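Visitor: Okay, here's the prediction I keep looking at, along with the sequence it came from:
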Amino acid sequence: MRHSLPIAPQFYVTAPQPCPYLPGRMERKLFTALQGDGAQKLNDSLSRQGFRRSQNVLYRPSCSDCAACLSARIDVRRFTASRSQRRTLKKNAHLTRRATSPWATEDQYDLFRRYLDARHADGGMADMDVFEFAAMVEETPIRSRVIEYVDSTTDLLSAVCLTDMLEDGLSMVYSFYEPGLQKSSLGTWMILDHIEIAREAGLPYVYLGYWVPGSDKMGYKAQFDAVEIYRGGQWQPLDVTDDFEAESHPLSTDPIAEQVANISFPDTRA
């Protein structure tokens, strides 16, 4: 008997584990597999609803006692670089952008290891070997690119971003850079360059992942102009003066069944 994949995505919840952003809290994720002919449409649709991609999985935080992780994106049409960001652009003018297919290389992995060892030695990705790195880059069922940034004066690889191409923008899945160049603000510069790529392609948004009020690790995202956050089931401009205390309240998360029931799915029929 021939079996086919279910039409509606099946959702699951991860086991709780320590939150990497807010001390003393536990994180949990709602996730579904990203596969089949409708993978691109599903990724487009769920990205607009606060989900993120990791290899062939789409996930969204669904913590039992907190909803502080808010998906963030930049409205490219409204964005204006600040004075310090313009200085960052000028400082890195010697870097050359090179977009390639999602294929891992030894140079990328060597840079990835230096970045982790210097900045995230105790993080969840600290033990990734070359095969796991290759899987992170190459296992993608949708349109993805590896954006490499090379020093035009030395031809050395300085920064890398794994980027998904969405219907309405670019999603920066994961980026890393030479830790010895920290003063060059390469993390900020890659976001600025992705804004430029989106403008060149006529795409309205650059998706940044999650912004977490109260987390120093995620605070830099609020420094960009025209940032929007997915809050209460809709996108709205980020105002850092807003009261986000409710998102950290134990009763802030809807039951899993209600969360899934409120997800909109694309029509994947041809």
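Guide: The structure has been received and is ready for your questions. Treat the numbers as computed from the prediction; the structure is a model and nothing was measured.

Visitor: going forward, measure contacts and count neighbours with C-alpha atoms only.
Guide: OK.

Visitor: by contact count, what packs against the helix or strand where residue 196 lies?
Guide: Per DSSP states H and E: residue 196 is located in helix 186-201. Counting contacts by 3 or more Cα pairs under 8 Å, 6 or more residues apart in numbering; DSSP states H and E, helix 186-201 packs against helix 83-91, strand 169-177, strand 205-211.

Visitor: Now do the shortest one: everything it contacts.
Guide: Counting contacts by Cα atoms under 8 Å, 6 or more residues apart in numbering, the residues outside strand 205-211 that touch it are 52, 69-76, 168-173, 194-195, 198, 218-219, 221-222, 229.

Visitor: Can you select the buried ones among these for me in ChimeraX?
Guide: Buried residues within these, by 16 or more other Cα atoms under 10 Å, are selected in ChimeraX with:
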select :52,69,70,71,72,73,74,75,76,168,169,170,171,172,173,194,195,198,221,222,229
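
Visitor: Quick one: the strands in the stretch 1-150 of the chain, in order.
Guide: 11-13, 17-18, 26-27, 29-33, 52-54, 57-61, 70-75, 95-100, 144-151 (DSSP state E, counting those that start in this stretch).

Visitor: so which of those strands is the most packed in?
Guide: Most buried of the strands of the stretch 1-150 of the chain, by mean neighbour count (mean count of other Cα atoms under 10 Å): strand 70-75, with a mean of 24.

Visitor: here comes the other one, which I'd like you to weigh against the first:
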Amino acid sequence: MTRSRVTLLRTDCHECAYVSGRTARLEFLSPQLALDDRRYQLLLEQGFRRSGPYIYRPRCPGCAACQSLRIPVARFRARRRHRRCRRDNADLHVTACPPVLTDEQLALYRRYIDHRHPHSSMADPDRAEAEGFLTAPWCTTVFYELRSTERGPLLGVAVTDVLPGALSAVYTFYAPEAEHRGLGNLAVLWQLSEARRLDAQHVYLGYWIADAPTMAYKATFRPHEVFDGRRWLAGA
């Protein structure tokens, strides 16, 4: 896939959801482009990401704060906070499920969205909206369920793309009352363990902005690499 064969479409400028006072704009690949797991991994390596079946990257005027962040699996070393997170959640069971929302998963997704993003365009999603955001027909995606016992209540779901040489963290949602467990961090730790088992080289965590508090947890996974628009560099 060469750049000359790819059509890029741009959205209108809009207010940035992460940095106050800045203007955002996204660049999308043409929906007509044929995609599969291998091609998507190549696009991840070039700083793209998917939302549902749509592939995009930030192209904001006068700003390059959004950077793709990935973790080299073989070199990752858990910090004290990560070891504590694992210890505090040692009772949880993880089950790999196909990427089709069950009624239980959808109810949990709605509760999470309504708790975290009550006034956003994501609020009160129906099944089609949720699956349209979380899955893509051309991509191998797994829903990793987190439960307190093997058949206990559903506490969280880590939506993950499983690619030939990498895992990509798509989205994690969990029960609001279980927020103290740090299930977002636990999901990344699980994805790293799964990537190691699958002999994958990287886990992609999406975009990271150094000044955005909600994204700060991504940089705690070290070592990590960020994409500057041309190449991957070691993170601070």
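Guide: Received it, and whenever you're ready, just let me know what you need. Given the structure is predicted, the values throughout are model-derived calculations rather than measurements.

Visitor: just to revisit the earlier point, for the helix holding residue 196 of the first structure, grab the matching residue range in the second structure.
Guide: Taking TM-score structural alignment as the measure, the second structure aligns residues 183-198 with helix 186-201 of the first structure.

Visitor: one step back: JSON lines for the strands of the stretch 1-150 of the first structure, including distance to residue 160 of the first structure?
Guide: Below are the strands of the stretch 1-150 of the first structure laid out as JSON lines (distance: least, Cα to Cα, whole Å):
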{"stretch": "strand 11-13", "distance to residue 160 of the first structure": "30"}
{"stretch": "strand 17-18", "distance to residue 160 of the first structure": "28"}
{"stretch": "strand 26-27", "distance to residue 160 of the first structure": "27"}
{"stretch": "strand 29-33", "distance to residue 160 of the first structure": "26"}
{"stretch": "strand 52-54", "distance to residue 160 of the first structure": "16"}
{"stretch": "strand 57-61", "distance to residue 160 of the first structure": "21"}
{"stretch": "strand 70-75", "distance to residue 160 of the first structure": "19"}
{"stretch": "strand 95-100", "distance to residue 160 of the first structure": "9"}
{"stretch": "strand 144-151", "distance to residue 160 of the first structure": "5"}
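
Visitor: hang on, the earlier thing: for the helix holding residue 196 of the first structure, buried residues please.
Guide: Within helix 186-201 of the first structure, the residues that qualify as buried by neighbour count (16+ other Cα under 10 Å) are 186-192, 194-195, 197-199.

Visitor: and that helix with strand 144-151, angle?
Guide: If you take axes from the mean of the first three to the mean of the last three Cα atoms, to 10 degrees, helix 186-201 of the first structure sits at 120 degrees to strand 144-151.

Visitor: mean deviation of helix 186-201 of the first structure from the second structure?
Guide: Comparison of helix 186-201 of the first structure with the second structure after fitting gives an average deviation of 0.4 Å (mean Cα distance after the TM-score superposition for the first structure).

Visitor: quick one: what's aligned to residue 160 of the second structure in the first structure?
Guide: Under the alignment (TM-score structural alignment), residue 160 of the second structure maps onto residue 163.

Visitor: That match sits in which helix or strand?
Guide: Per DSSP H and E: residue 163 of the first structure is located in strand 157-166.

Visitor: for that strand, packing partners?
Guide: helix 39-47, helix 106-119, strand 144-151, strand 169-177.
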